[in-house]
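1. Curious how this folds, go ahead:
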Amino acid sequence: MLGLMQDRPLLISAILEHAARNHGGAKIVSARADGSLVRHSWPEVAARAAQLAHALAARGVRQGERIATLAWNDHRHLEIYYGVSSMGAVMHTMNPRLFPDQIAFILKDAEDTHLFVDPTLVKGAEALADKLPPSLKTIVVMGTEADIPADCPLRSRFELLAQESLIAGQPERYDWPELDERTASSLCYTSGTTGEPKGVLYSQRSTVIHGYAVLQKDVFNIGAEDVVMPVVPMFHVNAWGIPYAAGIAGASLVLPGPRLDPASLHRLIEEEGVTFSAGVPTIWTALLQWLRAEPGRRFARPPRLVVGGTALPTAINAGFLKEYGVRILHAWGMTEISPLGSTNARLPQNAGWDEDRFLDYARKQGRPVFGVEFRVRDAEGKEIPHDGVAFGELEVRGPWVAKAYFNRPGDPAHTADGWFRTGDVVTVDELGCIEIVDRAKDVIKSGGEWISSITLENLIMGHPAVAQAAVIGIHHSKWDERPLLLVVPKPGMQPSAEEILSYYEGKVAKWWIPDQVELVESLPMTATGKLWKADLKQRYRERSAG
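-> Just a heads-up that it's a prediction; the model follows:
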């Protein structure tokens, strides 16, 4: 017997219509490159998204056609998010920080027909002109005609338009199609730091369900009263689903644009009353350091923060809480899982813990949210015990987890029984909380045992002289690999190797302590703000620990 409930498809257009119809009082604030602000509402976003859809339909854009963006977090990007996907085309966000060859590869692989470019990135697009694929016919600058340089060389090869001219005069309502909810909605590529980028193709259904999941109390806890600022880029995994979650909740959005320096972010938080924000550790670490250097700077109303991408050092988490009253929730995810997988929210079992104990525990990536299942297996395929000690690779499955890569049907990313292999090496404790101890490709294999580079990095970040740190494995004739610690010291400090290594004593096993320390001016980062371990390994491939 089947239930007698109505069956309506889960569609992104329904989110937009809901927000416009029921939450007209919420604000959409968008920061320009010069720091000035543009203000809209959800009804205005819906009207402009409809105009964009009409303009694209008039140009012959069909369902399933890929429409690319090279853009920051602003209102025009939000309109593309909703307008393109709601009409049944595929919004393809691209990371402008990737190398030109990677961007060209991604455009060719996706076979995009239109490319929307932020005015601040037009010069970069010009440099790509000779590498752009034949499928690409039109480039749209996300602004007015004044934002297109008069001598722009792109004119000679592509139709070059301004977004405001494109949508001008178009109707402000669109009869959104009732799509199959499994229809593709957006496309995002992995960063490709260890090979060619791979496309992850999200569906209308997966996007809406993921948006619901993000709203949960133990996840982002977003409601209609919230003012939400996604610092995580809109080109990265749909800004962790925040633009859709905000629409479902009817929350206000503050879109920070290209300026993500601490002063600009602090100004937006204070002036716009931001209650929630999400970003990678480098963003929050820089903000904390800036606050400490600006005596008297506080938060009138401390926002809730979420960190993901890589682990946040306990010292940074503690600094925010104890000095500024800011609580940070640690979340984990991947491009392939939309990206939400787990959060480390408090449990009844944590009752009675003092702040220091929970701050130490909060470095872990948490427990799976409803909708995502975790499985952790060792090298022999056996599930590991939940003792916080045994290591294994994390595998996941769920309704917003990719079942294949775009244009790569034979990629061996899944197990025979359909679980996605994350490549993360984790432990699981008695509360079911995972802790990522390394990427499978980054774990240091020394004398038949594993050493977690992430654990060593997070610990040394508590040293008063350390600004940044990275640990990689280097060759050793006896032990196969040994840890090399690379440290960016804080300004004006020049700690000795002995001083740095002594900080590990009593915190890790002696054989975990790195054999060598090297002070460096900077560390390479990926386009999504993570340590670029592959680059470091290449640089130090000839280094030996003995």
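2. contacts, neighbours, all on C-alpha from now
-> Fine.
3. Can you give me the separation between Ala293 and Glu499?
-> Here the distance between Ala293 and Glu499 works out to 25 Å (Cα to Cα, to the nearest Å).
4. In the stretch 1-150 of the chain, what residue spans correspond to helices?
-> Applying DSSP state H, counting those that start in this stretch to the stretch 1-150 of the chain gives helices spanning 12-22, 42-58, 75-86, 100-110, 122-127.
5. Please give the element, helix or strand, for Lys445.
-> Using DSSP states H and E, Lys445 sits in strand 444-446.
6. burial of the nearest residue to Gly341 once chain neighbours are set aside, as a residue count?
-> Leaving aside its chain neighbours, Gly341 sits nearest to Gly333 (4.8 Å; criterion: Cα to Cα, 6 or more residues apart in numbering). Gly333 has 20 neighbours, counted by other Cα atoms under 10 Å.
7. quick one on the thing from earlier: buried residues in the strand holding Lys445?
-> Using 16 or more other Cα atoms under 10 Å as the test for burial, strand 444-446 gives Ile444, Lys445, Ser446.
8. Could you verify my assumption that the second one touches Asp480?
-> So the one you mean is Lys445. Yes. Lys445 is in contact with Asp480 according to Cα atoms under 8 Å; the separation is 6.9 Å.
9. As a check, name the ranges of all strands in the stretch 301-450 of the chain.
-> 304-307, 328-333, 340-343, 367-368, 373-377, 392-397, 420-428, 434-439, 444-446, 449-451 (DSSP state E, counting those that start in this stretch).
10. and for comparison, fold this next one:
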Amino acid sequence: MAENSNPPGSMQSWPLLVTHALEYAARWHKDQEIVCKTVEGPVTISTYADLNQRAKLCALALQKLGVKPGDVVGTLAWNTTRHLEAWYGTMGIGGVTHTLNPRLSDADIAYIAGHGEDRLILVDATLLPVVARIAKELPLLQAVVVLTDRQHMPDHAAAAALSVPLLCYEQLLDEAAESGALGSFTWPRLHEDSPAGLCYTSGTTGNPKGVRYTHRSNFLHALITTAPDALALSASSTILMVVPMFHANSWGLNFSGPMVGARLVLPGPYLDGENIYQLMHTFKVTVTAGVPTVWLNLLQHMDKHKLALRHLQRVCIAGSAPPRSMIQALEKHGVDVRHLWGMTELSPLGSLGTLTSGQIGDGLTHDDVISLK
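-> All right, here's what the predicted structure looks like:
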């Protein structure tokens, strides 16, 4: 059934678009903070109102570069505010955000970007050499945009290594702002089944396989993950987005965080134990998620320096099974450990190891609970 074709008296039809989550955050939680440890080093603090406005500027810039509904825009970047802006800016105008994993080989990245038909690639400056090495293998590539400002743009040698134009993200946004088009710009009302994201998994036989997400699938997945027996997110949460956005949508946190107006903390490329602890401590992080390796490094850093987790309430772990010793070590700090399972094809979370109502009433010991987890 086409949208808006409901019979008279039916509930209103409202497409489930990821930009609705962003608009909600910008309207009702406009001053909520988004903390970012930038690729360039300094920590910046912006708001959801800023994110919405800059995502719209990004959308205008992408349209000027020729991006149309259905076009694929690749990103090779860490978890930063600029990357988040580009996600919403691309998806909001009907483009498809295609995350590229910098941890893969050049051959795999070239295959994924080529097979995904990426027309633009937005890249962090530190990852530009990867794009320079594979650009000639991407016949549809029209330009590369570096997610930085003029001051930190790579030198001319980097541009000379590319066969397509090398553009500055902040300069493109400045030009969009100067055009005066922002005042009349509104997010288009797309069909909720329009493609929004593209993510390839290398956990397969043969070449990496791609999964195309829709606005509807992303929205519903984000909505489910906010529930109390899932990640239990709310406007009072401070979420450290450890899971990279190129790892299956950061497990949906880039949508579910704005959906509830949570405070976001974006670590950039700094995922070592010391930096993770410093961000948690400084910004009083209450919820986070990531693979076991991250928490192993964090616990080792804390043990070495005799540190405590004073604000963290919940850690969600997936990617591989956390060892029992890790669960016990985190829970000694008063942290609720939740074990997740999922696949790229599931957006990606599929199941979550929280206790059922029957188990809660069974008089389980703490040791029993850890065994179940």
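11. Could you quantify their similarity as a TM-score?
-> Once superposed, the chains reach a TM-score of 0.93 (TM-score structural alignment, normalised by the length of structure 2), with 359 aligned residues with a Cα RMSD of 1.6 Å.
12. picking up where we left off before, tell me the helices and strands packed up against the strand holding Lys445 of structure 1.
-> Applying 3 or more Cα pairs under 8 Å, 6 or more residues apart in numbering; DSSP states H and E, we find strand 444-446 of structure 1 packed against strand 449-451, strand 466-476, strand 480-489.
13. Including mean neighbour count, could these go into CSV?
-> Output for these, formatted as CSV (neighbours: other Cα atoms under 10 Å):
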stretch, mean neighbour count
strand 449-451, 16
strand 466-476, 22
strand 480-489, 23
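14. so which of those strands gets nearest Arg39 of structure 1?
-> When those are compared by Cα to Cα, strand 466-476 sits nearest Arg39 of structure 1, at 37.1 Å.
15. Just want the most central residue of structure 2.
-> The centroid of structure 2 falls nearest to Met245 when counting by Cα atoms, centre = their mean (3.5 Å).
16. Secondary structure class of the counterpart of it in structure 1, three-state.
-> Matched across to structure 1, Met245 of structure 2 falls on Met234, judged by TM-score structural alignment. Here Met234 of structure 1 is coil, with the state taken from DSSP: H, G, I helix; E, B strand; the rest coil.
17. quick one on the thing from earlier: surely the residue nearest to the centre of structure 2 and Asn79 touch.
-> Yes. Assessed by Cα under 8 Å, Met245 of structure 2 is found in contact with Asn79 at 6.1 Å.
18. these two touch, right, Thr19 of structure 2 and Tyr88?
-> Yes. Shown here, Thr19 of structure 2 and Tyr88 form a contact pair, counting by Cα under 8 Å, at 6.6 Å.
19. neighbour count winner among those two?
-> Taking other Cα under 10 Å, Thr19 of structure 2 and Tyr88 do not tie; Tyr88 has more neighbours (27 against 24).
20. What is the aligned counterpart of the more buried one in structure 1?
-> Matched by TM-score structural alignment, Tyr88 of structure 2 corresponds to Tyr82 in structure 1.
21. Which parts of the stretch 201-350 of structure 1 are helices?
-> 204-214, 237-240, 242-249, 262-272, 281-293, 314-324.
22. The equivalent of Asp336 of structure 2 over in structure 1 - how many residues pack around it?
-> Matched to structure 1 by TM-score structural alignment, Asp336 of structure 2 sits across from Arg327. Neighbours of Arg327 of structure 1 under the rule other Cα under 10 Å: 18.
23. Tell me how far Arg327 of structure 1 lies from Ser277 of structure 1.
-> Distance from Arg327 of structure 1 to Ser277 of structure 1, by Cα to Cα: 11 Å.
24. Overlap in contacts, these two.
-> Pro303, Arg304, Leu305 (Cα atoms under 8 Å, 6 or more residues apart in numbering).
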